[in-house]
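Colleague: Kindly return the folded structure for what I paste below:
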Amino acid sequence: MRERPPGRSAAQAVLDRLREEVARRDRSLGLTEGFGPFFAMMRAAPTLVARLEELGHRMNDELAAVLAEETGTVPEDPLPRVVAAQISGYHSLIFGEIGRRVTAGERPDAIAEAVTELLDAIEEMLGAPMLGYAVREERPCSE
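Modeller: A predicted model of the protein is given here:
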């Protein structure tokens, strides 16, 4: 999200990144043949699941702090936290869908197609306030 180009909102940048990763069947998403058994083993380890949840909460908090910084709001302002929670929510939804399908033994191409449809639905349901929040501004060149 920090590397997004001018004119891109935080929410749109995350959606764009997810789309790119799905399109190239990125290994970090688990979109590889044979990932299902490994993923099932990970989900069966309570300590690993707890650690992943903790990381998710930490990422949400850090995203809220970055959004507050970028929009110039005070840390107590609820809006950066609300936007961060929305972004974290659809990010989690995508990863959950991939995990469900990988565990069911679906092939990466079929998963990618379904997840792309899910991304389309998410983007369609996000309103202008969400897609217009924290739009990266053009930065003037320093001389």
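Colleague: can we go C-alpha only for contacts and neighbour counts from here?
Modeller: Will do.
Colleague: and the gap between the closest residue to Thr32 other than its chain neighbours and Met125?
Modeller: Leaving aside its chain neighbours, Thr32 sits nearest to Pro108 (5.8 Å; criterion: C-alpha to C-alpha, 6 or more residues apart in numbering). Between Pro108 and Met125 the distance is 25 Å, computed by C-alpha to C-alpha, to the nearest Å.
Colleague: the more surrounded of these two?
Modeller: Applying other C-alpha atoms under 10 Å to Pro108 and Met125 shows that Pro108 carries more neighbours, namely 21 against 10.
Colleague: Show the contacting residues for the more buried one.
Modeller: Neighbour list for Pro108: Arg25, Leu31, Thr32, Glu33, Val102 [criterion: C-alpha atoms under 8 Å, 6 or more residues apart in numbering].
Colleague: Filter those down to the buried ones and hand me the PyMOL line.
Modeller: A single PyMOL command selects the buried members of the contacts of Pro108 (16 or more other C-alpha atoms under 10 Å):
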select buried, resi 25+31+102
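Colleague: here's the other one to compare against:
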Amino acid sequence: MSESLRERKKRETRLRISDTATGLFLARGFDNVTVAEVARAADVSVNTVFNYFAAKEDLLLDRTPEMEDTLARVARERRPGESVLQAVRRDFMEALESRHERYGFHEGSDAFTRMIEASPSLVARVRELNETRDRRLAQEIAGEIDADPDDLAPAVVAAQIGAALRTVVGYAVRRMMAGETVEAIAPDLRERAEQAFSLLETGIGGYCVRG
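Modeller: Purely as a prediction, here's the structure:
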């Protein structure tokens, strides 16, 4: 079904508010910008801002629902004969190759990370996002294999995958913050990611293979 004019205008307004807010936050710091200032810069009312975004943090992390579902989606859409770990490994490498932002390594990651680390509320929100992403992956695995409620394996597998991703991406972003470019870091990041996934393969690589 094609998008109606009303839906398109709402989508464009939401995007304009988010883009305006992100620009202000990057320039001045998240905690130094008020919602009222965002509203004025985006030429909308404060009430309109909150009609689209439940909290100030959502102005910056406006893709949170999509990001929280990333790993569960990869598991859900994986190929026959492919384990959850193998699917995540493939998807991460594809994102690295295309420089897609879904795992947090892309142009601008360094500035984004600096802004988040300077704000306790953003640090807390990102931690919550990561925890939710891991939990949804665990739920996806548990649902597929009809795991017993007391079976901790799905949660353990999801936690290990999530931790590995955060570790390798965090390593790359730290190098960006030190002044290196995405293009300079990417080959080494691929190698280190392969090492991390290979370590997991020896323990959970054969877990939950799609029949």
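Colleague: got the contact list for the aligned partner of Pro6 of structure 1 in structure 2?
Modeller: Applying TM-score structural alignment, one finds that Pro6 of structure 1 aligns to Pro80 in structure 2. By C-alpha under 8 Å, 6+ apart, the contact set of Pro80 of structure 2 is Val209, Arg210, Gly211.
Colleague: what do you get if the cut-off is 6 Å, keeping everything else the same?
Modeller: Arg210, Gly211 (C-alpha atoms under 6 Å, 6 or more residues apart in numbering).
Colleague: picking up where we left off before, and of the contacts of Pro108 of structure 1, the nearest to Ala45 of structure 1?
Modeller: Val102 (17.1 Å; C-alpha to C-alpha).
Colleague: Pro5 of structure 1 versus that closest one, what's the distance?
Modeller: In terms of C-alpha to C-alpha, Val102 of structure 1 sits 32 Å off from Pro5 of structure 1.
Colleague: With Val49 of structure 1 instead?
Modeller: 34 Å.
Colleague: what do you get for Pro108 of structure 1?
Modeller: 29 Å.
Colleague: Now the residue most central in space within structure 2: closest residue in space that isn't a chain neighbour?
Modeller: With distances taken as C-alpha atoms, centre = their mean, the residue of structure 2 nearest its centroid is Met67 (4.0 Å). Sequence neighbours aside, Arg102 is the residue nearest to Met67 of structure 2 in space, at 6.7 Å (criterion: C-alpha to C-alpha, 6+ apart).
Colleague: How about Gln160 of structure 2?
Modeller: Leu200 (7.7 Å).
Colleague: What is the burial count for the aligned partner of that neighbour in structure 1?
Modeller: Matched to structure 1 by TM-score structural alignment, Leu200 of structure 2 sits across from Leu126. A count of neighbours around Leu126 of structure 1, defined by other C-alpha under 10 Å, yields 14.
Colleague: quick one: Leu126 of structure 1 from Leu48 of structure 1, how far?
Modeller: Distance from Leu126 of structure 1 to Leu48 of structure 1, by C-alpha to C-alpha: 31 Å.
Colleague: Break down structure 2 into its helices, ranges please.
Modeller: Using DSSP state H, the helices of structure 2 run over 5-28, 35-42, 46-52, 56-60, 64-68, 70-76, 84-98, 109-117, 120-145, 153-177, 182-204.
Colleague: In structure 1, which residues correspond to the fourth one?
Modeller: Spelled out, it's helix 56-60 of structure 2. Using TM-score structural alignment, helix 56-60 of structure 2 finds no match anywhere in structure 1.
Colleague: Right, I'll call it a day here.
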